[in-house]
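**Student:** predicted model follows, preceded by the sequence.
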Amino acid sequence: MRAFAELLDRLSLTGSRNAKLTLVRDYLAATPDPDRGWALAALTGELVFHAAKPAFIRKAVEERMDPILFRWSYDYVGDLAETVALVWPQRPGANREPELAEVVEALRSASRAEVQRLIEAWLDALEPTSRWALLKLMTGELRVGFSARLAKQAAADLGPVPVSEVEEVWHALHPPYEDLFAWLEGRSDRPSPTSPGRFRPVMLAQAIDEAVDFGKLDPADYAAEWKWDGIRVQAVSEAGTRRLYTRTGDDISRTFPDVLESLNYEGVLDGELLVVRDGRVAPFADLQQRLNRKSVDAKLMGAYPAAIRAYDLLADGAEDVRPLPFAERRKRLEAFVARLGSARIDLSPLQPFETWGELADLRATPPPGDPEIAEGLMLKRWDSIYEAGRPKGPWFKWKRDPFLIDAVLMYAQRGHGKRSSYYSDYTFGVWCEGPDGGRMLTPVGKAYFGFTDEELLQLDKFVRDNTVERFGPVRAVRAEPHAGLVLEVAFEGLQRSTRHKSGVAMRFPRISRIRWDKPPGEADELATLERMLEKLEAR
């Protein structure tokens, strides 16, 4: 357990991607089975302990120390695992430190009644860093800045083999991955990737640099289509097995049984999952009503009917067509979708253009009748094969310019993990008319990224120096026409919302700039957002 704890601790304190990759690769090379397999499962999000809930952790610590003191400590630190690791009152006579595999195997089979006893025994036996790692493992919130794909890259480096080969077989593997490591270390053959219904590693696009890339590229080499504002999915139907995966390989089939029922084919489609009513794409907020649910009922499916807008074909029947050029795959996709004749699966239309100027004009004009359902454009080379990862050159994404407003900082909350000591989550508002006819601020969004580490220190100091009220880990800051802080906020879209007091909700808000130079009284009005919304709805 201690080696895994040291790995997580070093990852949380390391900023460089390559340095993180080296840390994990070296850990996997030096750690025996099955511990390294369980560590890889934790880093890729494949470990879930249904019986281990944060409530059991809080109950355990509150039985060992004064509950009020613990809550004060938790409010100050801002992270449950870190707080418990620091304040846990050990009892003498603890057993030896458990191995990682021992912890995982016990939690996978433990009942809810047994979990608290296990937590207490392990916390008594571990030192603070290992306690922190144990609790992070239990709750599934590692928060060490290391993605699942980077973990697979670290494993692939043991081979060494391309990470796409690991991703190709990943869904045929199970933790603790002894067969994967045996292959990577040359002790056995590659695991078979041919199980029906498996996930294929996706091809990703690069963001285009208008000033550089357009001067190097020939528009005749590329096809263009809208970048739809849904979630990317892979719809697999093979030998009677039907699956719906996200771009990261998460199986969401249970959440979308209506879509799964429409996969009446043999093959694999790549496309965008959207809510579509009467042939029109609904805003992303409608799709959010269907996401992350364990089950759905007929009422929800009727209110938010999901569909797939297909834009690539990965398998046609039993044939893997990924090695074919995009032009050929597109022809086969058109024929494939036409044969289906399904109301839930349509084709993402190509957008004709001859010059980059024409494409720029197209980008500035979203699809008619469908406000804010296109984030921008996708460019795909006609001769590009379907290559896993993010190869340079074949595919580009050209997102529309974000919306910008000036808003006033109203509240700040402590972050998590490395940010648990800083006020890094910011609620901001704009001016509106108050009940007495005067001006007042109304919250319109919350953001926790877009600023540098240096700017975070400046924002944190402003919050501490200008706090007017406290609510646990949240602080209200001074926000008046002549005293406060203006934030330039960028966001991708806007929609009406009955859940927000302001009546509007932003899509992907982030801090674009800190306007130290601007008095709060000159920040934007709610009427500005309402006019933006009216223009979007009129398209």
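**Tutor:** Right, received. Where do you want to start?

**Student:** contacts, neighbours, all on C-alpha from now
**Tutor:** Will do.

**Student:** contacting residues for the nearest residue to residue 189 once chain neighbours are set aside?
**Tutor:** Using Cα to Cα, 6 or more residues apart in numbering and skipping the chain neighbours, the partner closest in space to residue 189 is residue 183 (5.4 Å). Neighbouring residues of residue 183 by Cα atoms under 8 Å, 6 or more residues apart in numbering: 159, 189, 190, 191.

**Student:** now render those as JSON lines, adding distance to residue 493, secondary structure and neighbour count.
**Tutor:** Listed next are those as JSON lines, based on distance: Cα to Cα, whole Å; DSSP: H, G, I helix; E, B strand; the rest coil; neighbours: other Cα atoms under 10 Å:
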{"residue": "159", "distance to residue 493": "44", "secondary structure": "coil", "neighbour count": "16"}
{"residue": "189", "distance to residue 493": "49", "secondary structure": "coil", "neighbour count": "12"}
{"residue": "190", "distance to residue 493": "45", "secondary structure": "coil", "neighbour count": "16"}
{"residue": "191", "distance to residue 493": "44", "secondary structure": "coil", "neighbour count": "16"}
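
**Student:** check it against this one:
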Amino acid sequence: MNDFAELLDRLAFEPRRNAKLRLMEDFFRTTPDPERGYALAALTGGLSFRNAKPGLVRALIAERTDPVLFALSYDYVGDLSETVALMWPPPSQAGTGHNAPPPRLADVVEGLSMAAKTELPGLLARWLDALDETGRWALLKLITGALRIGVSARLAKTAVAGLGRVDPNAVEELWHGLTPPYEPLFAWLEGRADRPEGLVVAPFRPPMLSHPLDEEELSRLDPAEFCAEWKWDGIRIEAVRELTPEGRRIVRLYSRTGEDITGSFPDLCEALIAEDAFVGALDGELLVLRGGRVESFNVLQQRLNRKAITPRLMQEFPAHIRAYDLLGEGEEDLRPLPFAERRRRLEALVARLAGGRVDLSPLVPFVSWEELVAARARPSEAGAGIDAEAVEGVMLKRRDSPYVPGRPKGLWYKWKHDPHLVDAVLMYAQRGHGKRSSYYSDYTFGLWRSGPEGEELVPVGKAYFGFTDEELKELDRFVRRETVNRFGPVREVVHTGERGLVLEVAFEGVQQSTRHKSGVAMRFPRISRIRWDKPPREADRLDYLAGLLPRGETMKTRAGKT
């Protein structure tokens, strides 16, 4: 456990991507099985402990420290795991008087997986007694499932691939057939065994991604070399249908990051299983299609992340795939083919499908960039028709581009609609996590509306990125200087018509929300600019957001509640 803790500690303070890769690769090379396998599972989000929750950690520290001191410390530090790790008393103070050796990572993972709920408090306390501050911090991060060390699952898999000098995508394609501690994977990468084959039917294929585009870069491209298609406002998805040697039909659905989401869409899977014309892998967009019209992302969100998938839910929010690309057909891997050829075969495949749950994303006709600019501005007049509200821009794809995993330069571009901008007033601030735990970096902002007692600010969203490191320091100083009230870890800052701070907030859209006092929720808000030049009284009004709601939606506020 100490070696794993040291790895996490070094990764948390290492900003360079290549240096993080070297740290992880060295760890995987020098650490034996099964320790390194469980470490890989932790770094990729592959561990889940049903009964070990943050509430258990809070209860244990409450028995050992003064609650007021803990509340003050937690407010100052801003991170539960770090606060408890620093405040946990030595064994002699706790009255245990033993000097047990620190647990191995494998002991921790297997113990948390097998222990009964009533056994966990004593088990966790013994481990915490046996570890130092860094070890306790790593253990608690593992339990709460929030490492926050700047390492994505993809980066960890890339580091593992470095052991055998193989393409990280080869690891991705095996991943869903592997389970912790991944001993067959390490044996293959170290040359002690053959590549593990046949572990998963209908495997994931890492997606090809695009680069952002602006009009200046557009002018340097040749329109004759590119196709354009609509960028739909849904969830990127990969649908794979294969036949087992026994003749069973298997369908799997994957998110863009490789998460298996098959169980969340049984209606879509059932429809694809019945499509005997399709054996292979499709790349497309997951949407909700009702009455022949693509619904907004706000409607799709009501179908996502549901624990219970009921018949009523599937009927009200029918899942649909709008196909972009064909990655494989039968036993043939189509990814090396040019996009134009893959597109031709995709069109032929979709024409053979009969279930109505998959259709083709249409190409946007254009000859010059001026025509494409006009189409992007008015999609309803350029072929998107009644689905225009679900378009968030256009995609440009080179006609001769193979399907290359990752984000290769010069092949695919995304040209999204310009974001909406609103001037909002900073109302509340809270410390961040990880490297930002010392700064007030999470901001709640509001807009003006007319209330029973005159003009009032109502919260409309939260944002914690979009600013530079120097701007973060300026914002942090403002919050500390202008705090007028505290609510646990949250500080209220001055926000009157004359005093306060205006933030220019960029966002992708709004949706109706009954959970917010304002009646709306913003999508992907981020701080675009700090308006030191603008007094709060000149900030925007809530009516502006109401005008951006999708068709048929109105604000439903919760009067009297924050």
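**Tutor:** Now that the structure is in, tell me what you want to look at. Computed from a predicted model, the values in this text were never measured in an experiment.

**Student:** what does the TM-score come to for these two?
**Tutor:** Laid over one another, the chains give 0.95 as their TM-score (TM-score structural alignment, normalised by the length of structure 1), with 536 aligned residues with a Cα RMSD of 1.9 Å.

**Student:** distance to residue 149 of structure 1 for the contacts of residue 183 of structure 1 - can I get that in TSV?
**Tutor:** Listed next are the contacts of residue 183 of structure 1 as TSV, based on distance: Cα to Cα, whole Å:
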residue	distance to residue 149 of structure 1
159	16
189	22
190	19
191	19
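
**Student:** out of these, who's nearest residue 32 of structure 1?
**Tutor:** residue 159 (15.9 Å; Cα to Cα).

**Student:** which residue in structure 2 lines up with that closest one?
**Tutor:** Matched to structure 2 by TM-score structural alignment, residue 159 of structure 1 sits across from residue 164.

**Student:** ok, that match touching residue 192?
**Tutor:** No - with contact defined as Cα atoms under 8 Å, residue 164 of structure 2 does not reach residue 192; the gap is 10.6 Å.

**Student:** which element is the equivalent of residue 285 of structure 2 over in structure 1 on?
**Tutor:** Per TM-score structural alignment, the equivalent position to residue 285 of structure 2 in structure 1 is residue 272. Taking DSSP states H and E as the definition, residue 272 of structure 1 sits inside strand 267-277.

**Student:** now swap in residue 84 of structure 2 and tell me
**Tutor:** Per DSSP H and E, residue 84 of structure 2 falls inside helix 80-87.

**Student:** give me the helices and strands touching that helix, please.
**Tutor:** helix 67-77, helix 133-144 (3 or more Cα pairs under 8 Å, 6 or more residues apart in numbering; DSSP states H and E).

**Student:** from residue 206 of structure 2, how far out is the residue most central in space within structure 2?
**Tutor:** Nearest residue to the geometric centre of structure 2 (Cα atoms, centre = their mean): residue 257, 8.6 Å. With distances taken as Cα to Cα, to the nearest Å, residue 257 of structure 2 is found 8 Å from residue 206 of structure 2.

**Student:** circling back to that earlier point, and the helix or strand encompassing the residue nearest to residue 189 of structure 1, which stretch of structure 2?
**Tutor:** Assessed by DSSP H and E, residue 183 of structure 1 sits inside helix 178-184. Here helix 178-184 of structure 1 aligns to structure 2 at residues 183-189, judged by TM-score structural alignment.

**Student:** can you find the partner of residue 505 of structure 1 in structure 2?
**Tutor:** Using TM-score structural alignment as the criterion, residue 505 of structure 1 maps onto residue 521 of structure 2.

**Student:** what about that match, which SS state?
**Tutor:** Classification of residue 521 of structure 2 using DSSP: H, G, I helix; E, B strand; the rest coil returns strand.

**Student:** how about the contacts made by it?
**Tutor:** 460, 461, 510, 511, 512, 513.

**Student:** pull the residues that contact whichever helix or strand comes after the strand holding residue 272 of structure 1.
**Tutor:** Beyond strand 267-277 of structure 1 on the C-terminal side, the first helix or strand identified by DSSP H and E is strand 280-281. Here strand 280-281 of structure 1 makes contact (Cα under 8 Å, 6+ apart) with 274, 275, 369, 370, 373.

**Student:** how about the nearest residue to the second one, chain neighbours excluded?
**Tutor:** To tie it back to what came earlier, the one meant is residue 275 of structure 1. Going by Cα to Cα, 6+ apart, residue 275 of structure 1 has residue 306 as its nearest residue, at 4.4 Å.

**Student:** how many residues are close by the aligned residue in structure 2 for the one you found?
**Tutor:** By TM-score structural alignment, residue 306 of structure 1 lines up with residue 319 in structure 2. Burial of residue 319 of structure 2 is recorded as 21 neighbouring residues (other Cα atoms under 10 Å).

**Student:** isn't residue 319 of structure 2 right up against residue 289?
**Tutor:** Yes - contact criterion Cα under 8 Å: residue 319 of structure 2 and residue 289 qualify, at 6.7 Å.

**Student:** contacts only, for residue 522 of structure 2.
**Tutor:** For residue 522 of structure 2, the contacting residues are 460, 461, 507, 508, 509, 510, 511, by Cα under 8 Å, 6+ apart.

**Student:** apart from its neighbours in sequence, what residue is nearest the aligned partner of the fifth one in structure 1?
**Tutor:** Aligned by TM-score structural alignment, residue 509 of structure 2 pairs with residue 493 of structure 1. Sequence neighbours aside, residue 507 is the residue nearest to residue 493 of structure 1 in space, at 4.8 Å (criterion: Cα to Cα, 6+ apart).

**Student:** next: residue 525 of structure 1.
**Tutor:** Setting aside the residues directly before and after it, residue 525 of structure 1 is nearest to residue 431 in space (Cα to Cα, 6+ apart), at 4.5 Å.

**Student:** okay, and the one you found sits in which element?
**Tutor:** Per DSSP H and E: residue 431 of structure 1 is located in strand 423-433.

**Student:** that strand: how far from the chain's middle?
**Tutor:** Centroid separation for strand 423-433 of structure 1 versus its chain: 24 Å, with Cα atoms, centre = their mean, to the nearest Å.

**Student:** so which bits of that strand are buried?
**Tutor:** 423, 424, 425, 426, 427, 428, 429, 430, 431, 432 (16 or more other Cα atoms under 10 Å).

**Student:** and of the residues you listed, the nearest to residue 195 of structure 1?
**Tutor:** Using Cα to Cα, residue 425 comes nearest to residue 195 of structure 1 of the buried residues of strand 423-433 of structure 1, at 43.5 Å.

**Student:** that closest one -> structure 2?
**Tutor:** Residue 425 of structure 1 maps onto residue 442 in structure 2, by TM-score structural alignment.

**Student:** now residue 246 of structure 1
**Tutor:** Per TM-score structural alignment, residue 246 of structure 1 is aligned with residue 255.

**Student:** likewise for residue 483 of structure 1?
**Tutor:** That one, residue 483 of structure 1, aligns with residue 499 by TM-score structural alignment.

**Student:** thanks a lot, see you next time.
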